[in-house]
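A.B. asks: pasted the sequence and its predicted model underneath.
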Amino acid sequence: MSRPDTPEATPPGSRWLPLVAVCLGTFMLLVDVTIVNVALPDMAIDLEASFSGLQWVVDVYALALAALLLLVGSISDTVGRRRTYLVGLAVFTVASLACGVAPSEGALIAARAVQGVGAAAMFATTVALLHASYDGRDRGVAFGVWGATAGAAAAAGPIAGGLLTGGLSWRWIFFVNLPLGIATILLARRVVRESRNPQRPRIDWAGGGAFTVAAGALTYALVRVHDEGWTSAATLGILALAAVALGAFVVIERRTPQPLLDLGLLRRPAFTGMVLSAVALSAAAFASLVYSSIWLQTVLGLSPIEAGLVTLPLSGLAFVVAGASGRHLHRLSPRWVVGGGLALIGLGDLVMAGLDAGSSWARLLPGMALIGLGVGLINPLLVSTAMASVPPQQGGMAAGAVNTGRQLGLAVGIAILGSVFSSRIGDELAGPDALAHGVASGGTQRILDAAPSGGRAQLDDAIHAAVASGLGTTLLVAGLVGVLGGALVVALVRRPRAHADEAPAPAREPVAVAD
């Protein structure tokens, strides 16, 4: 008969090893969300990648995380969270190798999708594994370290990507996962105990499938809209598929006794506000970094390392502010902290939006600092506020919904902002579509090398102006998302905690059991 695991069962001197195993996996999967940004121009040259291909290299990873997080979490309740985490680590590590040796754009995108599947299995189980491994004060310490690790991953991504790409090659941003992944698997097998829901809940395969189709179809349509147009049969057909799949997801979740997401939670304004703020956070703060990197490297001529350092005010301040003020922010109203944080992010984007042909990389620094400050204010409160706004038994579901919102916001944000970026460049250059696509995908140097020497300087000036205008418009849209997101949070988040007289809906409680 199974019995609950307790921290006392951990051998003396090794009680923090499960935390190390979980944090290593968390660090790897979150670093890979942003580590590719500064490597995109080199990928474009090496693989002759198109603009939409570059979008998918980043987008498909975030999309797999968003689409599968809730479903994989449900699966892990039944088959075991430790087992799911180990499988996720193995898939992630093997897929990282496939990314590193990818011979073409399509192979890299496919490998990134598989890598995202592994990351979803890891991310969906980390909170439950820590919950099962620690109790009391130790649990609070463990979650604090885990949160700091997540913040450090965001800070390290662009810098690590720049160092590896500039010092070795873009392929090493994936190869570095191999020794880390293998070490984490060996450690987790030794020190992490199994936990699962002893009631073996029914897995909502239909709901998970419908949500995956809806998210994938929506993102695909948004990535392709610049090539196809909003009114083309292809765009409208894919958007219709997304709408039908989303409708099916709603119907399924209303009827199934154990849904991936209890839609009744959306009637709680504080919960809905936190999910929407997670979407807006990723879209406004991080989605535009893909296009900033293209401007910095292929137009201004910065190296990958230098481009990574330009984002240091964002990532560094986000980490420092979250770590220094996190414990104090919980005393304040999340309505104003999260809403104000999103407004700061939006303001940071708007400060950077006024780019022109003569702008330098330093023009981005004040805006990056404002965004980092906003991210640092929001991160400590986002998940905890969502969990506090629902019955205790549904706290895990609330956390999963917020994390899903983060990744979906990044995937959709990259797709929408990419369309804005590419369209604006095309309007400014007023040349063949191939020229605009080549510039948007980081091929400026190749285009200039192929141009007649007499008109090269004029073309260079035109490209400088076009890409600066494209990035400025992209940042303007991102800024509006941040400001509007902040306003929504202020309007919705008035009552962060569930009323005591509300009957909690049944949900899966994380329970640790021995193997």
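C.D. replies: Nice, thanks for sending it over. Treat the numbers as computed from the prediction; the structure is a model and nothing was measured. Numbering: from 1, shown residues only.

A.B. asks: could you use CA atoms for every contact and neighbour count after this?
C.D. replies: Will do.

A.B. asks: show me what contacts Asp42?
C.D. replies: The contact partners of Asp42, taken as CA atoms under 8 Å, 6 or more residues apart in numbering, are Thr165, Trp170.

A.B. asks: what's the helix or strand for it?
C.D. replies: helix 40-47 (DSSP states H and E).

A.B. asks: need the strands for this protein, in chain order.
C.D. replies: For the chain, no strands are identified by DSSP state E.

A.B. asks: quick one: contacts for the residue lying closest to Val36 once chain neighbours are set aside?
C.D. replies: For Val36, ignoring the flanking residues on the chain, the nearest one in space by CA to CA, 6 or more residues apart in numbering is Gly161 at 6.2 Å. If a contact means CA under 8 Å, 6+ apart, then Gly161 has Ile35, Val36, Asn37, Val38, Ala39, Trp170, Ile173, Pro304, Ile305, Gly308 as its contacts.

A.B. asks: got another, please set it beside the one above:
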Amino acid sequence: MNISKKTYLLLISACGSFLAPFMVAGLVVALPSISRDLGMDAVAMGWTANAFFLAAAMLLIPMGRAADIFGVKRIFNWGLRLYFLSALLAGLAQTAAVLMGARFLTGVGAAMVFGTSYALLSLSLPEEERGLALGINMASNFTGFSFGFLAGGLFASYFTWRALFLCTLPIAMLGMVLVRYRLPGECALAGGSRLDIPGAGALSLAVMVMIVGLSGLPGPRGLILMASSILLLLLFVWQERSSTSPLVQVRLFWGNRPFALSNVSVLVFFSSTFAVIFLFSLYLQYIRGFDAPGAGLVLLAFNLAAVPLVIVSGRLSDRYNPRQVSLAGAAVTAAGLTLMAVMGPDSGMPHSMAALFLVLAGGAIFSPPAIKSVLGCLPREMYGLGSSMVEAMRLLGNAVSMAVTTMALAYYIGSQKIDPEKYPLFMQSMGLISVLFLLLCLGSLVLVAASGRRRRTEQTRGQ
């Protein structure tokens, strides 16, 4: 690929990866202002934040498979169009219902973009350049998330929260124009296959019930929904085994063990890391006495500090075995979680900030090679499915991470307000959560190592 086309490809991918996390992070900060303007109650605020994640989780895998069949570029471009439309609707929303609908639509667009962006890069670039491209893609994601916090606070405080959504319109438009005029051709390597609509419906329903169930744990409603989601997943597996054109070839998970182990390692790793930002936000404000803007600036700075590491990790995965780079990332995260586990009220700021940096740095190092490893286990005509599968594992891991955190906080503090009398209990809960996350992180280390051994064994047998 010539340099100019490669530059356009990376810019297109970066546009898609920046927009969703920017709006998600900004919404978290701006939500109190939005709730006052639109008269939201607590339930409406929760659904406004969760509508995006629900739609994205439900549709990621179906959209990835649709990209294999109908074209990766086509589905990616439709995702950018939905970003544009949903941001416009959100910026002009006069009621909570319209804003929630717009955020759900953004989630649909995110399923299209994140379900295809890794495939778009992997199909367009040679093997030795994919890691760097994936690193740049994820750096855009980190940057969007970081600046979203800042933009949400600034717009809500000094202008209007609507600008948070409206300012993304030129970026979405730029991406659409570049796709149309600077990215010729199409990648539909599974063209002629049929999209498994019943399977897509069954999987989407199972994921929806699981996500809602995780948010309800450890209560009886959450347990019932989690059990129901498992039954629905079993129904999905049975349906796929009898389908002539399955959404997911179930045999991949026992016939292609490196693929299965690599995906599970992503799920387990992100289960151990996602809620760390949430915990440190509370820690900085309750224990260290930061105000909300001050805590936000600290988190912004540490997220931005991790951005170069994502790019470096991607480049390293082009030069060395990607699984070895992922192992290094998981080991760095484990070191950070170990520091978190021994933190106390009297621990100094250098101790706590070192823990935060190591966790974020480890995640930055782990991600690009982990994605490259998953896609490297599949034929090219399944890159769309692989791209969406690894992103679904990451999203589900995020939900598990928050569920673990919520259950630990509920066990120690219950439904009471976190006031100074509860600070010791908060620190105890943070210690327990850190230990649980450390165990999960060590589990991801084992899974990454096992996936590498299994792949070498299969390659040896094939020679």
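C.D. replies: Received the coordinates, thanks. Keep in mind the model is a prediction, meaning the values are calculated, not measured.

A.B. asks: re earlier: top of the contacts of Gly161 of the first structure by neighbour count?
C.D. replies: Among the contacts of Gly161 of the first structure, the one with the most neighbours (other CA atoms under 10 Å) is Val38, at 34 neighbours.

A.B. asks: and that residue, how far is that from Leu17 of the first structure?
C.D. replies: Between Val38 of the first structure and Leu17 of the first structure the computed distance is 33 Å (CA to CA, to the nearest Å).

A.B. asks: likewise for Ala240 of the first structure?
C.D. replies: For Ala240 of the first structure, the distance to Leu17 of the first structure - CA to CA - is 48 Å.

A.B. asks: which residues belonging to stretch 70-85 of the first structure are considered buried?
C.D. replies: 70-78, 80-85 (16 or more other CA atoms under 10 Å).

A.B. asks: ok, stretch 312-319 of the second structure next?
C.D. replies: Buried-residue list, stretch 312-319 of the second structure, by 16+ other CA under 10 Å: Val312, Ser313, Gly314, Arg315, Leu316, Ser317, Asp318.

A.B. asks: got it, and stretch 227-240 of the first structure?
C.D. replies: Thr235, Leu236, Ile238, Leu239, Ala240.

A.B. asks: map the fourth one onto the second structure.
C.D. replies: Spelled out, it's Leu239 of the first structure. Aligned against the second structure by TM-score structural alignment, Leu239 of the first structure finds its counterpart in Met226.

A.B. asks: wait, its match sits on Val207?
C.D. replies: No. The criterion here is CA atoms under 8 Å, and Met226 of the second structure misses it with Val207 at 9.8 Å.

A.B. asks: any chance you could map the helices in the stretch 201-350 of the second structure?
C.D. replies: Counting by DSSP state H, counting those that start in this stretch, the stretch 201-350 of the second structure has helices at residues 220-241, 252-255, 257-271, 276-282, 292-319, 322-341, 349-376.

A.B. asks: any idea which of those gets closest to Leu385 of the second structure?
C.D. replies: helix 349-376 (9.2 Å; CA to CA).

A.B. asks: quick check: that closest one compared with the first structure, mean distance?
C.D. replies: Here the mean offset of helix 349-376 of the second structure against the first structure after fitting is 2.3 Å, by mean CA distance after the TM-score superposition for the first structure.

A.B. asks: same deal with stretch 403-412 of the second structure?
C.D. replies: Superposed on the first structure, stretch 403-412 of the second structure shows a mean distance of 2.9 Å to its aligned residues (mean CA distance after the TM-score superposition for the first structure).

A.B. asks: now what about that stretch, what contacts it?
C.D. replies: So stretch 403-412 of the second structure is contacted by Leu214, Ser215, Leu217, Pro218, Ala275, Leu425, Phe426, Gln428, Ser429, Leu432, Ile433 (CA under 8 Å, 6+ apart).
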